[in-house]
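Chemist: Here is a sequence together with a model predicted from it:
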Amino acid sequence: MDFDLSEEQRLLKDSVDGLLTDSYDFEQRKKYVAEKGGWSKAVWGKLAEQGLLGLPFSEEDGGFGAGAIETMIVMEALGKALVVEPYLATVVLGGGFLRRGGSAEQKAAYIPSIIDGSKTLAFAQLEKNSRYDLGDVSATAKKKGNGWVIDGEKFVVLNGDSADTLIVTARTKGGQRDRNGIGLFLVPANAKGVTIKGYPTQDSLHAADISFSGVEVGADSAIGDPENALPLIEQVVDDARIAMCAEAVGAMDESLKATVEYLKTRTQFGVAIGTFQTLQHRAADMFVALEQARSMSMFATMAGDFTNAKERANAVAAAKVQIGKSLKFVGQQAIQLHGGVGMTMEFKIGHYFKRLTMIENTFGDTDYHLRRVSAQGGLI
């Protein structure tokens, strides 16, 4: 099997790497985090200008018709640079729901604004005590005329405090944990009855707790079947997990490079600490963990196109397990090899570990996905 990138994919990689090298060093990132909403509108505009926001969308919808490999390339680059802009929330999640399940009218109404960078989206799914169960939904959507009335609460909505449109899971029938009866709705963030409480997360991104009280939306707000949206939700969340695996590989890659560079320059007893064999062995183990994660990220990227939903879910879960183990090892070793400065806000290595930790806990931690793989009898 050929794992080499095509000429177009190499050009994409060079393009996004060049953009982030020029506009996204660690000091600049601090300034972006301090901006309103916690990210830079100027950088978001540059991503739009280079076509990165339109990559996964079809040419008919104004995009470039790129696939999972191109998304992997972009997410790995975003991970290396610790980018805080809402690419995952808007393009991968929000755009994924529209791309995979939206009507022609919904695509026409929202996708052009995603591609040009003028609108951002957020996926409001997590509820109290629902943990990682996508089918655990107590928020309700009740029919009113031709439209719907949404009530309920959502928590830790990534980019929820600055998104223009929320994509909300709500139950249209059945019990709280029934697989059937879950709908997916487009809700304007400024709609009457929507209350948003935003806050920064540990990795310098932003999230929000959002309540919906008698929020009225039209019949055209439902994405796909309002009584059977869970298969679409599972597929797009798998897309997000795959994207985060690639982001984690990028963050681990940069963590290893920063650590090796530190070992070369930090001196102890008159010599660089990189000359100590024990520390060399640690760095070598970090490299092995990184390459294991990279391989599983590639596997997950290919698995995203599996037509069998169970096989896709099992492959993505297995990748999340390896990514989770690798990122914890690489992150912890990077901090330890940096010593005390690795714990400070001024050194970037701690920020990489924070982002890696958040990735590990988003849409299922390592233990959760290990149980999923085990329940399927293993990967093979």
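Modeler: Here it is on my side, so go on. Numbers count the residues shown, from 1 in each chain.
Chemist: contacts, neighbours, all on C-alpha from now
Modeler: Fine.
Chemist: Run a quick neighbour tally on Phe306.
Modeler: Phe306 has 14 neighbours, counted by other CA atoms under 10 Å.
Chemist: so how far is Val316 from it?
Modeler: Using CA to CA, to the nearest Å, Phe306 is found at 11 Å from Val316.
Chemist: for Gln106, same thing?
Modeler: Separation of Gln106 from Val316 (CA to CA): 28 Å.
Chemist: Could you do Ala375 as well?
Modeler: Computed as CA to CA, the Ala375 to Val316 distance reads 14 Å.
Chemist: go on, Glu127?
Modeler: Distance of Glu127 to Val316, given as CA to CA: 23 Å.
Chemist: okay, these two: which has more neighbours?
Modeler: A direct count of neighbours by other CA under 10 Å for Glu127 and Val316 places Val316 higher, at 27 against 22.
Chemist: SS state for that one?
Modeler: Three-state call for Val316 (DSSP: H, G, I helix; E, B strand; the rest coil): helix.
Chemist: That one contacts Ala243, doesn't it?
Modeler: No - with contact defined as CA atoms under 8 Å, Val316 does not count as touching Ala243 (10.5 Å).
Chemist: Nearest residue to the middle of this structure?
Modeler: With distances taken as CA atoms, centre = their mean, the chain has Leu88 as the residue nearest its mean C-alpha position (4.1 Å).
Chemist: ok, second structure coming up, stack it against the first:
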Amino acid sequence: MDFKLTEEQQMLQDTAVRLVRDNYAFEAREQFAKSELGYSLAFWRQLGELGLTAVPFAEELGGFGGSGVETLLIMTELGRGLCLEPYLHSVIFAGGLLTQSGSDEQRNELLPAVASGQLQLAVAVDEPTSHYQLHDVRTRAEAEDGGWRLNGRKSVVVAGHSAGLIVVSARTAGSDRDETGISLFLLDPRAPGVSRRAYPTMDGRNACELYLDDVFVSGASVLGEPGQALTALRYQQGRAIAAQCAEAVGSMEAVCELTLDYLKTRQQFGQAIGKFQALQHRMVDMRIELDQANSMAILAACAADAPDSDERSRTLAAAKVLIVRAGRFIAEQGIQLHGGIGLTWEYVLSHHAKHLLMLSHQFGNDDHHLKTYSRLLQVD
């Protein structure tokens, strides 16, 4: 199989590399994280102006018709730079749900704004009791004349504090864990009855708890057929997992580069500690894990836009398991090889370690996806 990038893909990667390198020094990132927005609005606008937020969308909707491979190239660089902007949650996950489930009117109205970076979206599917189960939905939507009334709570809505619209899952029929009866709604977070409690996550990003108290949404705000949203949620979360794997690989690459540079410069007993064979072996182990993770991220990217199937689901679950475990190993080894400085808040390595830990729990941890993979195995 030929893994060489096309000329267009190489240009896309070069654009992302330069953009992150020139705008996302670690000191600048720290200032972005302390701002009220929690990320750089100027950088988000640059992503839109350069067309990076338009990559996954169809050309007729203002996009470039890119595949999972193009998404991988962008997400890897965003991960390398520890970028705080909600590209994954707005463009990939929410944008994918809008593309798959939205009506022609909804897509034509909203997706060009998402593709240009003018509209930031968020996705609210997790609840305090759901624990990675997309079908565990206790937020309720009751039909009434002209629309629906929503009541419930959503947890850890990444970038929900700043979103112009939030895609919310709510149950319109059935009991709490039924796989049918789940619907998607486009929610204006400024609507009466909506409240948000924003907070920083452990890796410096912002999220919020979303509270819905008798919130009215019109019938035009429903995404897709009422009660049939679970298929789209699972498919688009798979695309988000593939993008997240690429982001993790970018962060792991940065950890390996930082660690190798430290081993070459840190002096002990009159020589660089990188000359000690035991440390060389540990560095090699980190690189082996990184190479395996990179291969799985490429495989996940190639499967991300494939038709829904057990094979696609197995591939994405396997990628998440391997990359989560590789990220944990690389982060721990990087910290140990750095010594005490690896844990300090003022040093970028500790932020990569926190980010890799955060990614390991979003969209399901390795144990969750290992169970998913096992369940999908077919015995010939």
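Modeler: Great, that's in hand. Remember, predicted model here, so these are calculated numbers, not experimental data.
Chemist: isn't Cys302 of structure 2 right up against Glu70?
Modeler: No - with contact defined as CA under 8 Å, Cys302 of structure 2 and Glu70 do not form a contacting pair (9.9 Å).
Chemist: For those two, indicate the residue with more neighbours.
Modeler: Between Cys302 of structure 2 and Glu70, counted using other CA under 10 Å, the more crowded position is Glu70 (23 against 18).
Chemist: can I assume that one sits in a helix?
Modeler: Yes - assessed with three-state DSSP, Glu70 of structure 2 lies in a helix.
Chemist: Now which residue in structure 1 aligns to it?
Modeler: By TM-score structural alignment, Glu70 of structure 2 lines up with Glu70 in structure 1.
Chemist: Can you tell me the closest non-neighbouring residue to that match?
Modeler: Leaving out its chain neighbours, the residue that sits closest to Glu70 of structure 1 by CA to CA, 6 or more residues apart in numbering is Gln9, at 6.6 Å.
Chemist: Ser204 of structure 1 too?
Modeler: Sequence neighbours aside, Val33 is the residue nearest to Ser204 of structure 1 in space, at 6.7 Å (criterion: CA to CA, 6+ apart).
Chemist: mind listing the strands for structure 2?
Modeler: 121-124, 140-144, 147-158, 165-171, 182-187, 194-200, 206-218, 222-223, 267-268, 271-272 (DSSP state E).
Chemist: and the fifth one with strand 140-144, angle?
Modeler: Angle of strand 182-187 of structure 2 versus strand 140-144, following axes from the mean of the first three to the mean of the last three CA atoms, to 10 degrees, is 80 degrees.
Chemist: Can you provide the mean distance from strand 182-187 of structure 2 to its aligned counterpart in structure 1?
Modeler: Following the fit onto structure 1, the mean deviation recorded for strand 182-187 of structure 2 is 0.3 Å by mean CA distance after the TM-score superposition for structure 1.
Chemist: again, but for the last one
Modeler: Overlaying structure 1 shows strand 271-272 of structure 2 at a mean distance of 0.7 Å from the equivalent residues (mean CA distance after the TM-score superposition for structure 1).
Chemist: Over to the longest one?
Modeler: In the superposition with structure 1, the average deviation recorded for strand 206-218 of structure 2 is 0.6 Å (mean CA distance after the TM-score superposition for structure 1).
Chemist: other SSEs contacting that strand?
Modeler: Packing partners of strand 206-218 of structure 2 (3 or more CA pairs under 8 Å, 6 or more residues apart in numbering; DSSP states H and E): strand 147-158, strand 194-200.
Chemist: Run the chain-centre distance for it.
Modeler: 21 Å (CA atoms, centre = their mean, to the nearest Å).
Chemist: Please spell out which residues along it are buried.
Modeler: Asn206, Ala207, Cys208, Glu209, Leu210, Tyr211, Leu212, Asp214, Val215, Phe216, Val217, Ser218 (16 or more other CA atoms under 10 Å).
Chemist: Can I get the strands of structure 2 in TSV including distance to Val284 of structure 2?
Modeler: Below are these laid out as TSV (distance: least, CA to CA, whole Å):
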stretch	distance to Val284 of structure 2
strand 121-124	39
strand 140-144	52
strand 147-158	35
strand 165-171	43
strand 182-187	46
strand 194-200	35
strand 206-218	35
strand 222-223	48
strand 267-268	20
strand 271-272	17
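Chemist: which one of those strands lies closest to Asp366 of structure 2?
Modeler: With CA to CA as the measure, strand 147-158 is the member of those nearest Asp366 of structure 2 (18.9 Å).
Chemist: What angle do strand 182-187 and that closest one make with each other?
Modeler: Using the same axes, to 10 degrees: strand 147-158 of structure 2 against strand 182-187 is 80 degrees.
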